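J.: Here's my sequence, what's the structure:
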Amino acid sequence: MVRRTVDLRSDTVTKPSDVMRAAMAGAEVEDDVLGFDPTARKLEEEMTRMTGKEAALFVPSGTMGNLISVLVHCEVRGSEAILGDNSHIHIYENGGISTIGGVHAKTVKNNHDGTMDLALIRAAIRHPDEELYFPTTRLICLENTHANSGGRCISGEYTDQVGLIAKEHGLKLHIDGARIFNASAALGVPVQRLVQAADSVSICLSKGVGAPVGSVIVGSKSFISKARRLRKTLGGGMRQVGVLCAAALVGLRDHAGRLQDDHRRAKIFTEGLRQIKQLKVDAESVETNMIFFELKESLKSSPEVFCEILQEQGVLALPTSDTCVRVVLHHQISDSDVSYALGSIKRAVAQIAGEVDQ
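T.: Next comes the predicted model:
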């Protein structure tokens, strides 16, 4: 019989705390589409303060936040955005920038740490004399932390360099900052410093912050004015949205400052995985709350089967490739949960290894 459930599929799986539910129930609300919801305004003001930008806008999801941001910067159909070939916008957002916005994606190879070589970014920019044949480059996109690189952090110094390239060529810089609070905690650097060079940032509230719904995009006042109109066009204008923003405010207050605990547990988890000889994990790549580990060929199991066996023990994880499994720590995972999950993984490996021996 399963004793407990330890959900490590993502940091999006958290449930609203009792304090969040109380804040949601008691939230002061009005019509946000008309611009009068006081709790939404409070959240947006807090995000402008934390990021050092002029204005902010609550949106239902990070995917919509990224889409709106790209479309604001690339108003002319046939524009081009430079982004990583392993980035969330390129891989996991349904190709929305092209199918909805008519924006062409120019991909640059992501390095192991989530960055892109500066020389390759420069080389990807179209020159004005090429406009007869090619799309017009208008935007560069970064992702921090970089999820498909294991939650690696992008430094402020690197972002500054990309920002300088953008300015030199009259381009805009957008940061998909879904887990920017994790980057801030891991690097010991304020969020404002990490996004200083960006013209816009999308920040998820339902990941490390632990809110049930929503993201916020930040930028200049003119950027947010255009973004508000696009939010309405895309069906993202909601009415008494303060009930959601109230939960996000609690998350910012109670959870964002404790992300180091998630990172500490991730390192403990990683060390435990390193002790299992049939598994392979790159400990150096574990900087925040995400861990990717590989099943060695000798184990003779697919990640799908491995995760099914784990689920029987109440541990939920995600297969991400033919050889790899991902686990993500969050504020509702305790030290005890980490120990239990590691024990379950050891038992799963032993069970599969025993079947192979037979």
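J.: Please count neighbours and contacts with C-alpha atoms only from this point.
T.: Fine.
J.: Let me see the ranges of the strands in the stretch 1-150 of the chain.
T.: Here the stretch 1-150 of the chain has its strands, by DSSP state E, counting those that start in this stretch, at 6-7, 55-59, 79-84, 104-108, 136-143.
J.: excluding its backbone neighbours, what's nearest Lys280?
T.: Leaving aside its sequence neighbours, Lys280 sits nearest to Glu294 (Cα to Cα, 6 or more residues apart in numbering; 5.0 Å).
J.: who touches that neighbour in this structure?
T.: For Glu294, the contact set (Cα atoms under 8 Å, 6 or more residues apart in numbering) comprises Leu279, Lys280, Val281, Thr323, Cys324, Val325.
J.: please redo it, this time with the cut-off set to 6 Å
T.: Leu279, Lys280, Thr323, Cys324 (Cα atoms under 6 Å, 6 or more residues apart in numbering).
J.: Just put these in a markdown table and tack on neighbour count.
T.: What follows is the contacts of Glu294, written out as a markdown table (neighbours: other Cα atoms under 10 Å):
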| residue | neighbour count |
| --- | --- |
| Leu279 | 19 |
| Lys280 | 17 |
| Thr323 | 15 |
| Cys324 | 19 |
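J.: out of these, who's nearest Gly170?
T.: Cys324 (40.2 Å; Cα to Cα).
J.: Could you also give me the structure for this second sequence? I'd like to compare it with the first:
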Amino acid sequence: MEINLISDTVTKPSAEMLQAMFNAKVGDDVFKQDPTVNDFESKVANLFGMEAALFFPSGTMANQTAIKLNTNPGDQIICDKWSHIHLYEAGGASFNSGVNFNLLDGHRGMITAEQVKNGINDPEFYHAPLSKMVGIENTTNKGGGACYDIETLQEIKQVCVDHNLKYHLDGARLWNALIAKKQHPKQFGALFDTISVCFSKGLGAPIGSVLLSDAETMKKALRIRKIFGGNLRQSGYLAAAGIYALQNNINRLEEDHRRAKELGAILQKLSWVAKVEQVETNIIIFSVQPSIEDKEVIEKLAQKGIAISLMAKGTLRMVTHLDYKEVMHTYVLETLEKMAF
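T.: Okay, the predicted model is just below:
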């Protein structure tokens, strides 16, 4: 039995999703003539109560487009030091948009309104970059799937309004936050200037993210997507997977969260585990005792057919997903309980 807990990006389309893709009506999306893509974008925009949406090949490209839309070269983005747009997008913000970051020391990847307010540069002090955008990641990847309270996001929004800052949400795993916190997409649509949401993680589609904003901003996004090489032709086959995911794979995220919490509970009982971060969604972050090498744990689990990842030195990660079934879960729990060093 091969069990992959490296990420929720490893899932493959189900037979039902593949059938939906096979049956898709398609056209040329570069001319905005693909009916399935148009339907998909409309569905996502309506779900968030926003005016328009645009389908992207990846979440990184969607985020990079948002940065380009919300900033000018020389500007500064305020975000947590663990933000994906800073750590895991290959320096794209500087390469594509010529901006830099004011990195805040938040809690598990989450920042507060007070931190944002204190991080804003005086716009009259021309020696410093002009603070222009606040970036939020929800759930936080490196923070172990932690979720923001909506009240905190509302407080940060007010700071953005008061200081004329754009407000972007990297919602790669927002679906997990919505389920865990019992929130609604329209709550987020009412707050943010731009939102990116991913369909190839928790929702199990093979590819794709969607960027949302007002109609005028998304008209500009269409040009930036072209510049970045993100235009696709008969992409309705891919959008059909997104539509299927929207209709079938959101509520089932509760199963991933339950299994993740059960894995976290087992790890907390093991003598060779030093610390387990609080598990809120589908990501489990843990560290082992100083006498044990990270690679020892990874190799021993690999021998049992279980793959996990190294998040950073001293930090290991497991991620549950829709291809991680109950029979696999039982096996992993039993294997962890029996492991010794």
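J.: measure the equivalent of Ile284 of structure 2 over in structure 1 to Ala183 of structure 1 for me?
T.: Matched by TM-score structural alignment, Ile284 of structure 2 corresponds to Ile291 in structure 1. As judged by Cα to Cα, to the nearest Å, Ile291 of structure 1 and Ala183 of structure 1 stand 15 Å apart.
J.: what do you get for Ala123 of structure 1?
T.: For Ala123 of structure 1, the distance to Ala183 of structure 1 - Cα to Cα - is 28 Å.
J.: These two - which one has more neighbours?
T.: For Ala123 of structure 1 versus Ala183, the count of surrounding residues by other Cα atoms under 10 Å is larger for Ala183: 27 against 11.
J.: State whether the more buried one and Arg152 are indeed in contact, as I suppose.
T.: No - checked against Cα atoms under 6 Å, the pair Ala183 of structure 1 and Arg152 is beyond contact range at 7.8 Å.
J.: got any residues that touch both of the two?
T.: Thr145.
J.: on that earlier part again, can you tell me the SS state at the residue nearest to Lys280 of structure 1?
T.: Recorded secondary structure, Glu294 of structure 1: strand (DSSP: H, G, I helix; E, B strand; the rest coil).
J.: In structure 1, what residue spans correspond to helices?
T.: Secondary structure of structure 1 (DSSP state H): helices at 18-25, 38-51, 62-73, 88-92, 96-99, 118-124, 156-168, 180-187, 191-194, 221-233, 242-254, 259-274, 303-312, 335-357.
J.: between those helices, which one is nearest to Glu143 of structure 1?
T.: Nearest to Glu143 of structure 1, of the helices of structure 1 and by Cα to Cα, is helix 88-92 at 7.7 Å.
J.: okay, that closest one sits on what stretch of structure 2?
T.: Going by TM-score structural alignment, helix 88-92 of structure 1 sits over residues 84-88 in structure 2.
J.: buried ones in that stretch?
T.: Under the neighbour-count criterion of 16 or more other Cα atoms under 10 Å, stretch 84-88 of structure 2 has His84, Ile85, His86 buried.
J.: repeat for stretch 254-263 of structure 2
T.: Residues of stretch 254-263 of structure 2 classed as buried by neighbour count (16+ other Cα under 10 Å): Glu255, Asp256, His257, Arg258, Arg259, Ala260, Lys261, Glu262, Leu263.
J.: right, and out of those residues, which lies closest to Asn164 of structure 2?
T.: Within those, the smallest distance to Asn164 of structure 2 is 36.9 Å, found for His257 (Cα to Cα).
J.: So that closest one is in contact with Thr281, correct?
T.: Yes - under the criterion of Cα under 6 Å, His257 of structure 2 makes contact with Thr281 at 4.7 Å.
J.: so what sits against both of those two?
T.: By Cα under 6 Å, 6+ apart, no residue touches both His257 of structure 2 and Thr281.
J.: Show me which positions of stretch 346-358 of structure 1 end up buried.
T.: Applying 16+ other Cα under 10 Å to stretch 346-358 of structure 1 flags Lys346, Ala348, Val349, Ile352, Ala353 as buried.
J.: no no, stretch 226-246 of structure 2
T.: Applying 16+ other Cα under 10 Å to stretch 226-246 of structure 2 flags 230-232, 234-246 as buried.
J.: swap in stretch 218-229 of structure 1?
T.: Applying a neighbour-count criterion of 16+ other Cα under 10 Å, one finds Val218, Gly219, Phe223, Ile224, Lys226, Ala227, Arg228 buried in stretch 218-229 of structure 1.
J.: Please apply the same query to stretch 181-194 of structure 2.
T.: Going by neighbour count (16+ other Cα under 10 Å), the buried part of stretch 181-194 of structure 2 is Pro185, Phe188, Gly189, Leu191, Phe192, Asp193, Thr194.
J.: Closest one to Tyr324 of structure 2 out of those, please.
T.: Within those, the smallest distance to Tyr324 of structure 2 is 26.0 Å, found for Pro185 (Cα to Cα).
J.: aligned partner of that closest one in structure 1?
T.: Match for Pro185 of structure 2 (TM-score structural alignment): Val191.
J.: quick one: its match and Ser184 touch, right?
T.: Yes - using Cα under 6 Å, Val191 of structure 1 makes contact with Ser184 at a distance of 5.5 Å.
J.: Alignment lookup: Ile333 of structure 1 to structure 2.
T.: Correspondence of Ile333 of structure 1 to structure 2, assessed by TM-score structural alignment: Tyr324.
J.: With adjacent residues omitted, what lies nearest to its match?
T.: Distance criterion Cα to Cα, 6+ apart; nearest residue to Tyr324 of structure 2, sequence neighbours excluded, is Ile3 at 7.2 Å.
J.: wait, isn't the one you found in contact with Gln303?
T.: No - taking contacts as Cα under 6 Å, Ile3 of structure 2 lies outside contact range of Gln303: 11.2 Å.
J.: Same drill for those two, tell me which one is more crowded.
T.: Per other Cα under 10 Å, whichever of Ile3 of structure 2 and Gln303 has more neighbours is Ile3, with 19 against 9.
J.: what's the matching residue for the more buried one over in structure 1?
T.: In structure 1, Ile3 of structure 2 lines up with Val6, judged by TM-score structural alignment.
J.: any idea how far that match lies from Val327 of structure 1?
T.: Applying Cα to Cα to Val6 of structure 1 and Val327 of structure 1 gives a distance of 11 Å.
J.: Tell me the counterpart of Lys166 of structure 2 in structure 1.
T.: Matched to structure 1 by TM-score structural alignment, Lys166 of structure 2 sits across from Lys172.
J.: Next, count neighbours for that match.
T.: Neighbourhood size, Lys172 of structure 1 [other Cα under 10 Å]: 22.
J.: That'll do, ta.
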